[in-house]
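Novice: Sequence unavailable; structure follows:
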């Protein structure tokens, strides 16, 4: 028992001496400073990793948000374009009714009522189209560009058929050219429903530019 107590006391004495030697070591402060800096560096690295992970997650959220916004804009442009195209078709139909109602209706009063109703419908739809064109000028630009491209390709297709009939092209060449025109037509049909427009709605021109345009405008004098 005495030997055990003496061994324990000797061990405690040796540990105390070692601790005292550690605190009195000439490089003790350097070791403590290095350990502290290492610990702080580990904490800083952990914090940076956490912030970097949050930043990458936020960037992914922004990418998904932009993708959803672009998808929503495309859907809205497609819907507005369809409404604009339908409105123009209605106006064309009402104009046909105004011009040809007398050919198919024998009663003058009924023909007059039909023509009056067609006129009112045309003005109502035209007012809505002007509103759409003012708020979304890119829709009108896309429609007119698509319509012009389709007209040009249709004219080229007719002219190509006439040339082929005259013997300038073989059947294979005509088939290849016709397929190329068909691909171009599909490209126009699948074109964006809204294109950049130079017209900016609700924007007033500076007064000096308006005055300059008035001064440059030619003056027509009556005889």
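Specialist: Alright, I've got the coordinates. Model, not experiment: these values are computed from the prediction.
Novice: all contacts plus neighbour counts: C-alpha atoms, from now on.
Specialist: Will do.
Novice: The lengthiest helix in the chain: how far from the chain's middle?
Specialist: When the chain is parsed with DSSP state H, its longest helix is helix 28-104. Helix 28-104 sits 9 Å away from the centroid of its parent chain (CA atoms, centre = their mean, to the nearest Å).
Novice: Show me what it is packed against.
Specialist: Packing partners of helix 28-104 (3 or more CA pairs under 8 Å, 6 or more residues apart in numbering; DSSP states H and E): helix 108-135, helix 137-165.
Novice: Next, the angle helix 28-104 makes with the first one.
Specialist: Angle, helix 108-135 to helix 28-104, by axes from the mean of the first three to the mean of the last three CA atoms, to 10 degrees: 160 degrees.
Novice: And the residue nearest the centre of the chain, how far from residue 64?
Specialist: Residue closest to the average C-alpha location in the chain (CA atoms, centre = their mean): residue 70, at 4.4 Å. Residue 70 sits 10 Å away from residue 64, taking CA to CA, to the nearest Å as the criterion.
Novice: cool, and residue 207?
Specialist: Taking CA to CA, one finds residue 207 at 44 Å from residue 64.
Novice: repeat for residue 111
Specialist: 57 Å.
Novice: what does residue 150 give?
Specialist: 36 Å.
Novice: Who has more neighbours out of the two?
Specialist: residue 150 (17 against 12; other CA atoms under 10 Å).
Novice: next up, a second structure to put side by side with the first:
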């Protein structure tokens, strides 16, 4: 298995706080980490902590692991695995950083943010074509990880502010994320989705998660 310096950091946001850690140094494990993080949205992480959002961003060159990063560009999904919104903050050609909500083709013409996605402490109002699933978000996140941009098949709607997920008193924890969130190594099993970028089927996601759990158990056993 090839190995390289990690290029991205991830945040798992829960109703109890944030878990921040670097993503895997093994490129083969990235699809599994993305699938695990996005498919667990809306679910209990095992410590009475509901997964509410998932964000990734690039690690600046020379950054020491454990040092706080203040990213100006990132991609984030919030909600549940079957109803979520994806936002991306990017630097546009004029040098200004703007925030966008990602939608299926035709989203920019809908006009009305008639759909409501409720989170632990707040809610987001989006257009119907901006209500996505984990299967769709996985493909978007993988493309962003690989190319630092959203696939051209998807449309962007500028928004004023990011979804406020956490309560003001919510704590930020260290990079000691659970092993299951740090070492989900699985194969890249993609299926084509008509009218969109390549996505992941439900069966492929379940296979990834099962393999991730198996590898987590093996790594814990190796460390004992």
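Specialist: Alright, I've got the coordinates. Predicted model, so just to flag it, every value in this text is computed and none were measured.
Novice: TM-score for these two?
Specialist: TM-score of the superposed chains, computed with TM-score structural alignment, normalised by the length of structure 1, equals 0.23; 85 aligned residues with a CA RMSD of 5.6 Å.
Novice: one step back: could you give the angle of the longest helix of structure 1 to helix 137-165?
Specialist: Helix 28-104 of structure 1 and helix 137-165 are oriented at 60 degrees to each other (the same axes, to 10 degrees).
Novice: Including distance to residue 40 of structure 1, could the helices and strands packed on helix 28-104 of structure 1 go into JSON lines?
Specialist: Shown next, in JSON lines, are those (distance: least, CA to CA, whole Å):
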{"stretch": "helix 108-135", "distance to residue 40 of structure 1": "58"}
{"stretch": "helix 137-165", "distance to residue 40 of structure 1": "57"}
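Novice: closest one to residue 49 of structure 1 among these?
Specialist: helix 137-165 (45.0 Å; CA to CA).
Novice: Tell me how far the residue lying closest to residue 101 of structure 2 once chain neighbours are set aside lies from residue 97 of structure 2.
Specialist: Nearest residue to residue 101 of structure 2, sequence neighbours excluded (CA to CA, 6 or more residues apart in numbering): residue 87, at 4.5 Å. Here the distance between residue 87 of structure 2 and residue 97 of structure 2 works out to 13 Å (CA to CA).
Novice: Tell me which of those two has more neighbours.
Specialist: Taking neighbours as other CA under 10 Å, residue 87 of structure 2 and residue 97 compare with residue 87 leading, 24 against 12.
Novice: Name the secondary structure element that contains that one.
Specialist: Applying DSSP states H and E as the criterion places residue 87 of structure 2 in strand 83-91.
Novice: by contact count, what packs against that strand?
Specialist: strand 74-80, strand 97-103, strand 115-118, helix 134-147.
Novice: Adding distance to residue 181 of structure 2, write these out as TSV.
Specialist: Shown next, in TSV, are those (distance: least, CA to CA, whole Å):
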stretch	distance to residue 181 of structure 2
strand 74-80	16
strand 97-103	25
strand 115-118	24
helix 134-147	15
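Novice: hey, which of those is tucked in deepest?
Specialist: Of all those, strand 74-80 carries the top mean neighbour count, a mean of 25, counting by mean count of other CA atoms under 10 Å.
Novice: about what we covered before: now for the helices and strands packed on helix 28-104 of structure 1, which one comes closest to residue 32 of structure 1?
Specialist: Using CA to CA, those put helix 137-165 closest to residue 32 of structure 1, at 68.9 Å.
Novice: Can you list the buried residues in the lengthiest helix in structure 2?
Specialist: Counting residues, the longest helix found in structure 2 (DSSP H) is helix 202-223. The neighbour-count check on helix 202-223 of structure 2 (16 or more other CA atoms under 10 Å) flags 204, 205, 208, 209, 211, 212, 213, 215, 216 as buried.
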